[in-house]
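J.: Structure of the sequence below:
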Amino acid sequence: MSSDITYSDSGVDIDKAEEAVQRLIPHAQSTFRKEVLSEVGGFGSVVALPEGYKEPVLVSGNDGAGTKTVVAKNLGKYDTIGIDVVAMCVDDIVTSGAEPLFFLDQLTVGKVDPQIIEQLVIGFAKGCIDAGCALTGGEIAEHPDTMDEDDFDVAGFAVGVAERDDLPDKSSVVKGDVLIGLASPGLRCNGYSLARRVLMDGRPLDQPAWSGADVSLGEELLRPSVIYAPAVLSAFRQYEVHAAAHITGGGLAGNLKRVIGDQVDIGLDVQRWRRPKIFEQIAIEGPVSEVEMRNVFNLGIGMVLAVPSDQIDEIINLADTNGHEAWAIGQVTEGRGQVRWMDQ
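T.: Take a look at the predicted model:
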């Protein structure tokens, strides 16, 4: 007579999942703001609105780390990829002038390994601390038969709060505005399918990223995303920011088009900022054309602010105070809602 089949026999281990939850609780709690009213492990996160807002509105954003997870898996290093997910989410919502309030993660795995889960959550917690938001919960989903046991994917969403009257509008971007670009030292989370195709096609990850590099290829590809939210939020609160664009998939031109109206154009001067070496390496080894590089990658600019021309120095100094190198990289002219490169 055959024995009963259990959930564990089917590939889902409830006990391991519970162990993973217990491991992550202190990391999540380390991020809590005073507005958090619930505990980790409940059915829903309960968070109060911060004081001081006259007419608060909620701003939400959802994202993941793309195929950067492949690099983490190949290196067996899981404690930074969560930073990337938080960065993708909070840096989206801060473009609306929103203060990141709380974040929830989604971990999907082929098989629960409590140690790896804890490492992933360490990254989420670090990202939340850097962003000033609370990690209030999430989901661990074990997907046997649909994923290999060592496969995983990460995603999350952030919720922030903004003053309704202060929300930026496309019509705010006017002729004469200047674009301030905040530096991105690496790829962040975008273009990894192309970058991996070029750089990881049989090449060991422990080799130098390029000739003379002080980091390995694996270290460079897993470089955590910069989190811009605190600096951008300060800029919105202290200065006249007409728009902010988070430079993700679609590159500079694709994302800047999302924040301007039909009455203006943007001109970008590629000579005005320093392009990190990793982008040159991808272009050379591919080879990948300059047109494709501009369409896919951030090319060293992770966030752009459109501001009046008399605030250039103040915004650049603010960025520097927050640890971000910044440059005036373009200008707004009369036009029809297009973004163009000045060298073309």
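J.: make it CA atoms for all contacts and neighbour counts henceforth
T.: OK.
J.: could you measure residue 251 against residue 5, distance?
T.: According to C-alpha to C-alpha, to the nearest Å, residue 251 stands 50 Å off from residue 5.
J.: more crowded one of these two?
T.: In this view residue 251 and residue 5 are compared by other C-alpha atoms under 10 Å, and residue 251 has more residues nearby, 22 against 8.
J.: isn't residue 337 right next to residue 267, touching?
T.: No. In this structure, residue 337 is not within contact of residue 267 by C-alpha atoms under 8 Å, at 11.0 Å.
J.: Sequence B follows; please return its structure for comparison with A:
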Amino acid sequence: MASYKESGVDVEEGYRAVNKYKEHAKRTAIPGLLTGLGSFNGMFEVPKGYKNPVIVSGTDGVGTKLDIAFKMRKYDTVGIDCVAMSVNDILCSGVQTSFFLDYVACGKLDADIASDLVKGVADGCVDAGCALLGGETAEMPDFYDDGKYDLAGFGVGIGEKKEMITGENIKENDTLIGLSSNGVHSNGFSLVRKLVKNVNEPFIIDGKDTGKTIGEILLTPTRIYVKPVMEVLGKYRKAINGMVHITGGGFYENIPRMYPKAKEGKKQLISVIKRDSWDIPPVFGELIKRGADLDSIYNTFNMGIGMLLAVNSKYADAVLEMFNANAHKYHKDYCPDMKAYKIGYVAYSKGEVKSQQDSVLFED
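T.: Okay, the predicted model is just below:
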């Protein structure tokens, strides 16, 4: 007679993992949370005061950045990436995420590694101001290689319908304000992994050793923009006409997504980006040195801008000043102070927009 444990699933290790998860989840409790981890479902109460509430959701995973974590044997930051990818997407509608759920899958469960993954998720939830409502851990022997994990999740936020940021109000001459990334974030790692064979190499900038390995630099978790953006929206929501989370596909795939669809026969709104208007993190220079294609790099990476806002030009200076004045409040050891830059403006296309490259123009 074969037991479940003999088939490769250790339920006792699963219980140990869940007990560790519960300690991490406690740190994320916020008003509205009605259940803790361990129930068959999670419950969250819709706050009072909404006249026409809209539910906004987003889902994503960490992707092949996990391979860097496996090689470095460092598992406590990729959970932040998992949260960031969803909460930053939800933020593009002007909504703060209320709760988050995660999914951890592996071939053979190690409660300590799984706990580190969920610790990162909890850290991300704290940074985003949302509750870790629940999740699932799936142990699937012979399906995943031993030592390999997958990590994904989704978030849900609640907003007032009339306050949704949809892009419909974007107009010609709106100012494009970019919020700095702190590195590669969590996209483009299929290319990164081809360019970086040894994650333990020292990371050198201008001939000087930074004291970190390139693997440590690559594991810098995705910046979570929720708190600084929500603070600005609290004062200037009517001036923010569109928002973009720059993820996979870089500038060319993501920025056009914030514009309303052009009507047939009409000119289309496009983004004009000013070169050299922001600081590009050194890690991108390193990837270029290692062979990243210059012609497609803005179609792969965020290149130092993780979030972009289309702002009524009348209020652009005030919005920029508020972002930069408050950036120190959101400083984390793993996430240096965010900076905001004017990186361009909105214009009308001169002719028909036939490709994504026609939607984002760079000028000197």
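J.: residues bridging contact with residue 337 and residue 267 of the first structure, i.e. touching both?
T.: Residues touching both residue 337 of the first structure and residue 267 by C-alpha atoms under 8 Å, 6 or more residues apart in numbering: none at all.
J.: which residue lines up with residue 128 of the second structure in the first structure?
T.: When the first structure is aligned by TM-score structural alignment, residue 128 of the second structure is paired with residue 131.
J.: I'd guessed that match sits against residue 229; true?
T.: Yes. Taking contacts as C-alpha under 8 Å, residue 131 of the first structure lies within contact range of residue 229: 6.0 Å.
J.: which residues do the two both contact?
T.: Taking C-alpha under 8 Å, 6+ apart as the contact criterion, the common neighbours of residue 131 of the first structure and residue 229 are 90, 100.
J.: so how far does the biggest strand by length in the second structure sit from its counterpart in the first structure?
T.: Longest strand in the second structure, counting residues (DSSP state E): strand 149-160. Mean deviation of strand 149-160 of the second structure relative to the first structure after superposition (mean C-alpha distance after the TM-score superposition for the first structure): 0.6 Å.
J.: which helices and strands does that strand pack with?
T.: For strand 149-160 of the second structure, the contact count by 3 or more C-alpha pairs under 8 Å, 6 or more residues apart in numbering; DSSP states H and E identifies strand 53-61, helix 78-91, strand 97-106 as packing neighbours.
J.: residue range for that strand in the first structure?
T.: Using TM-score structural alignment, strand 149-160 of the second structure corresponds to residues 152-163 of the first structure.
J.: Which one, of the helices and strands packed on strand 149-160 of the second structure, ends up nearest to residue 168 of the second structure?
T.: helix 78-91 (16.2 Å; C-alpha to C-alpha).
J.: okay, the angle between the closest one and strand 149-160?
T.: Here helix 78-91 of the second structure runs at an angle of 30 degrees relative to strand 149-160 (axes from the mean of the first three to the mean of the last three C-alpha atoms, to 10 degrees).
J.: residues in the first structure aligned with helix 78-91 of the second structure?
T.: Using TM-score structural alignment, helix 78-91 of the second structure lines up with residues 81-94 of the first structure.
J.: Show me the strands in the second structure, by range?
T.: Assigned by DSSP E, the strands in the second structure fall at 53-61, 97-106, 131-139, 149-160, 175-180, 202-205, 208-213, 240-245, 269-274, 305-311, 340-348, 360-363.
J.: As TSV, the ones you listed with mean neighbour count and distance to residue 72 of the second structure would be great.
T.: As requested, the strands of the second structure are exported to TSV (neighbours: other C-alpha atoms under 10 Å; distance: least, C-alpha to C-alpha, whole Å):
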stretch	mean neighbour count	distance to residue 72 of the second structure
strand 53-61	19	19
strand 97-106	23	18
strand 131-139	22	22
strand 149-160	22	14
strand 175-180	26	26
strand 202-205	16	13
strand 208-213	12	10
strand 240-245	26	27
strand 269-274	22	36
strand 305-311	27	25
strand 340-348	20	32
strand 360-363	14	37
